[in-house]
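Peer 1: here is a sequence together with a model predicted from it:
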Amino acid sequence: MLPLGKLRSDVLNEILERLEINDGKVVIGPREGFDSAVLEYDEEHYLVVATDPVLGVPEEHFGFFTYHFASSDVSVFGTRPRWLVVDILLPEGSRREELAAIMGELNAECAKYGTSVVGGHTGVYRTLRAPTATTTAMGIVRREELRLPVAKPGDEIVITKGVGIEFAVGAAWFDAEGLKKHLSPGEIAQLREMYRLETVVSDALVAAPFVRGMHDATEGGLTALHEIADNSNLGFEVDMGKVYIPPLVDRALGAYGVNPLTVSSTGTLIAIVPPSKAEVLVRALGERGIPAFRIGRFTEDKGRLLKNGEGWEEFPRFEGDAYAGLY
């Protein structure tokens, strides 16, 4: 039986090996660790395309996530999400006002980033228990400005905002009663409002001029570093003492006994940064109100190491995501 959440590497790669692509316009096709496809557009540009499901999110802000999940995947390849194709599927009994709220929030995010919804499908179906969406986002990038999640030895690892935010926010929305044993009602309300951090669109657009590549730490959190290392044929070192966890998030993770390194962290940008540009990147992000933290580096040595206190240990791998148990 397949486990909950995204496919594990062995199953995913087995599927990908069966796909045949016989089109010379495909520059980057389906590949583990690459959340967007890249197609030839013209002699100077590529078309970046990403698709993502939207489910298991607060229904009150469904439109926000309908925009940002796929748009984040496009932005980490170095370009602004320009067009969206959106399928919004609603359960039986949904009201017109609920759909209007979703579309209003989606339109507000599109206006913020200059994105247009150019197609899609909307309907109501008995087989659904909650709203579900699929968004395909597209953007055009100059060929020399394309950013791929591949590192070189010595590149620094910079993250934005901190880890574990997605899980903590989900707990505040879906298990508020359980959290009341550990956080006050006011603190739970604060966590709920942190849903706005679950995007890397702004982070990536600011970071693009300074980085070699980027990745959004979604399901599996910082274990995405293994995917980057695999695709780069490198190892990496991370200092746990430099990995920032927002205080309220830290308390929420502690309440569930969740490892902050492996839990869903949508909204945490992982930037692959040449050493000479790391400090200027942190400063540029800070000037836009986006905190950033230098947590480690990629190494020619193939080990994947975590400095924890005075000692070193193996960096954990993705085995399952506690977020899937929240909703």
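Peer 2: That came in fine, so what should we check first?
Peer 1: alpha carbons only for contacts and neighbour counts from here, please
Peer 2: Fine.
Peer 1: for the helix ranked longest in the chain, name the packing helices and strands.
Peer 2: Longest helix in the chain, counting residues (DSSP state H): helix 96-113. Here helix 96-113 is seen to pack against helix 62-75 when contacts are counted using 3 or more CA pairs under 8 Å, 6 or more residues apart in numbering; DSSP states H and E.
Peer 1: take the one below as the second:
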Amino acid sequence: MPGKVSPDDLLTHVFGRTGETDETVIQGPADGEDAAAIDWPGGTLVVSSDPISLAASQVGTLGVHIACNDVAASGADPRWLTVVLLLPTGTESDVLEAITADLDAAAREVGATIVGGHSEYVDTLERPLLSLTAMGATDSFVPTGGAEPGDRVILTKAAGLEGTAILAADFGADLDVSEETCERARSFFEEISVVPDARVLREYATAMHDPTEGGVVAGLVELARASDVRLEVDRDAVPIREETRALCGAAGVDPLRIFGSGSLLATVPAEAVEETLDALEAAGLEGAVIGEVTDNREDGSDTGGGDEARSGFALHLDGEAITEHVEDDLYPLWAAADEETD
């Protein structure tokens, strides 16, 4: 099954193999963290890399926003991008034209400049593979692992926006959903950026995280793991749009477990919730409280016993404890589509 490398494999094979120790690295590779943070003369340089390969539609637009979202979710404004574009051998020039036009438009939308990269044709590829590195600067780095017991969990916009748009674009013709619904859903591609969301939330947040693969559920698990806390979340409190419900119902997938780019998770102190929601509304953005951060000890008390007193991080979704790696519900749909074309 395609998807992210599991947290256990990352811990075993990746996180401990980072070359020389560098004291300027504030945040290096770590489970759930959206980006690296490096001390530099201008403040803190935030860097994040992300690939995109499976979405057939608007791959350039998605690539820019997904990379820039991770930088924004760490408290920085994305400024620079590098792009690696690999194309199947024999790809027509109009495909290259479409992808680079989308890259240019999306970069302008978030105020970033493409400063370099690499492009080539590869015999073994069946579809374009795009990987971007985004960089930005901030005076106040916001980690994924900063949530504190008592904080409230906020989600901007709604769950599954990217996944909904992909369902409509890649599978809509085969689903029992009206064309009008698919057309509205495809427009969600225009909301994938969370740069505006992060500019508001970073003033209040103890932690921020961009839910991508595996959707809101995966994002919450990653935030809980990075912060070593429990998250108590009410499924009914999570905003889900009508188009998302319709397409997910027709495809048999969970709206909370499909690609979630376009929304932003944040934890904020309880006393700052009302001000935070007011600030989002003033910026023309939707936001909802979906849960609460609690201690990961059984009784919430500080026994002084260290790790042995802890019962472990978890997402509690309507009482169900989720700690394992979450696979995205869209991957089996792509796999089935590929089998049909073989």
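Peer 2: Sure thing, it's come through. On a predicted model such as this, the values are computed, not experimentally measured, just so you know.
Peer 1: quick one: TM-score?
Peer 2: After superposition, the two chains reach a TM-score (TM-score structural alignment, normalised by the length of the first structure) of 0.90; 315 aligned residues with a CA RMSD of 1.9 Å.
Peer 1: circling back: which bit of the second structure covers the longest helix of the first structure?
Peer 2: Mapped onto the second structure using TM-score structural alignment, helix 96-113 of the first structure covers residues 93-110.
Peer 1: for stretch 70-80 of the first structure, same thing?
Peer 2: The alignment of stretch 70-80 of the first structure onto the second structure (TM-score structural alignment) spans residues 67-77.
Peer 1: and for the matching stretch, what are the contacting residues?
Peer 2: Residues outside stretch 67-77 of the second structure that contact it (CA atoms under 8 Å, 6 or more residues apart in numbering) are 34-35, 46-50, 78, 110, 132-138, 140-144, 193-195, 198-199, 202, 208-210, 264.
Peer 1: in helices only, show me those residues.
Peer 2: Of these, the ones assigned to helices by DSSP H are V110, V195, A198, R199.
Peer 1: counterpart of P260 of the first structure in the second structure?
Peer 2: Superposed on the second structure with TM-score structural alignment, P260 of the first structure falls opposite P255.
Peer 1: ah, wrong one, I meant P153 of the first structure
Peer 2: So P153 of the first structure corresponds to P149, using TM-score structural alignment.
Peer 1: before we move on, the earlier item: can you measure across the match of stretch 70-80 of the first structure, start residue to end residue?
Peer 2: Using CA to CA, to the nearest Å, one end of stretch 67-77 of the second structure lies 12 Å from the other.
Peer 1: gap between it and the chain center?
Peer 2: Offset of stretch 67-77 of the second structure from its chain centre (CA atoms, centre = their mean, to the nearest Å): 10 Å.
Peer 1: next one: stretch 222-236 of the second structure
Peer 2: So, by CA atoms, centre = their mean, the centroid of stretch 222-236 of the second structure is 15 Å from its chain's centroid.
Peer 1: that one maps to which residues in the first structure?
Peer 2: The aligned range for stretch 222-236 of the second structure in the first structure is 227-241, by TM-score structural alignment.
Peer 1: what ranges do the helices span in the first structure?
Peer 2: Under DSSP H, the first structure gives helices at 9-18, 62-75, 96-113, 165-174, 176-179, 185-193, 201-207, 224-232, 247-256, 278-287.
Peer 1: for the first one, give me the average deviation versus the second structure.
Peer 2: Taken over the aligned residues, the distance from helix 9-18 of the first structure to the second structure averages 2.1 Å (mean CA distance after the TM-score superposition for the first structure).
Peer 1: name the residues that touch that helix?
Peer 2: Helix 9-18 of the first structure has contacts (CA under 8 Å, 6+ apart) with P30, R31, E32.
Peer 1: ditto for the fifth one
Peer 2: Applying CA under 8 Å, 6+ apart, the set of residues contacting helix 176-179 of the first structure from outside is A171, A172, I188, A252, A255.
Peer 1: repeat that with 10 Å
Peer 2: Contact with helix 176-179 of the first structure is made by 168-173, 183-185, 187-189, 192, 251-252, 255-256, as judged by CA atoms under 10 Å, 6 or more residues apart in numbering.
Peer 1: now do the longest one
Peer 2: By CA under 10 Å, 6+ apart, the surrounding residues in contact with helix 96-113 of the first structure are 59-68, 71, 80-84, 86, 88-90, 114-117, 122, 131, 201-202.
Peer 1: so how far does the match of stretch 222-236 of the second structure reach from one end to the other?
Peer 2: Stretch 227-241 of the first structure has its terminal residues 22 Å apart, counting by CA to CA.
Peer 1: cool, and stretch 233-244 of the first structure?
Peer 2: End-to-end distance of stretch 233-244 of the first structure (CA to CA): 27 Å.
Peer 1: can you report how many residues neighbour E180 of the second structure?
Peer 2: Using other CA atoms under 10 Å, E180 of the second structure has 10 neighbouring residues.
Peer 1: please apply the same query to the one 4 residues further on.
Peer 2: Using other CA under 10 Å, R184 of the second structure has 15 other residues around it.
Peer 1: counterpart of it in the first structure?
Peer 2: Under the alignment (TM-score structural alignment), R184 of the second structure maps onto Q190 of the first structure.
Peer 1: ok, now which ones touch V25 of the second structure?
Peer 2: Applying CA under 10 Å, 6+ apart to V25 of the second structure gives the contacts A36, A37, I38, D39, W40, T44, L45.
Peer 1: still on that earlier bit, what residues are up against the match of R184 of the second structure?
Peer 2: Listed by CA under 10 Å, 6+ apart, the contact set of Q190 of the first structure reads V169, A172, S184, L248.
Peer 1: farthest-apart pair in these, please.
Peer 2: Farthest-apart pair in the contacts of Q190 of the first structure is V169 and S184; separation 14.3 Å (CA to CA).
Peer 1: so for these two, which residue has more residues nearby?
Peer 2: For V169 of the first structure versus S184, neighbours defined as other CA under 10 Å are more numerous around V169 (28 against 12).
Peer 1: what residues are up against the more buried one?
Peer 2: Residues in contact with V169 of the first structure (CA under 10 Å, 6+ apart) are 57-58, 175-176, 188-198, 248-249, 252.
Peer 1: deepest-packed of the helices of the first structure, please.
Peer 2: Sort the helices of the first structure by mean neighbour count, taking mean count of other CA atoms under 10 Å, and helix 62-75 sits at the top with a mean of 28.
Peer 1: compared with the second structure, how much does that helix deviate?
Peer 2: The superposed helix 62-75 of the first structure is, by mean CA distance after the TM-score superposition for the first structure, a mean 1.1 Å from where its aligned residues fall in the second structure.
Peer 1: how about the residue located most distally from the centre of the first structure, what does it touch?
Peer 2: Centroid-distance maximum for the first structure: G93 at 31.3 Å, with CA atoms, centre = their mean. Applying CA under 10 Å, 6+ apart to G93 of the first structure gives the contacts V124, Y125, R126.
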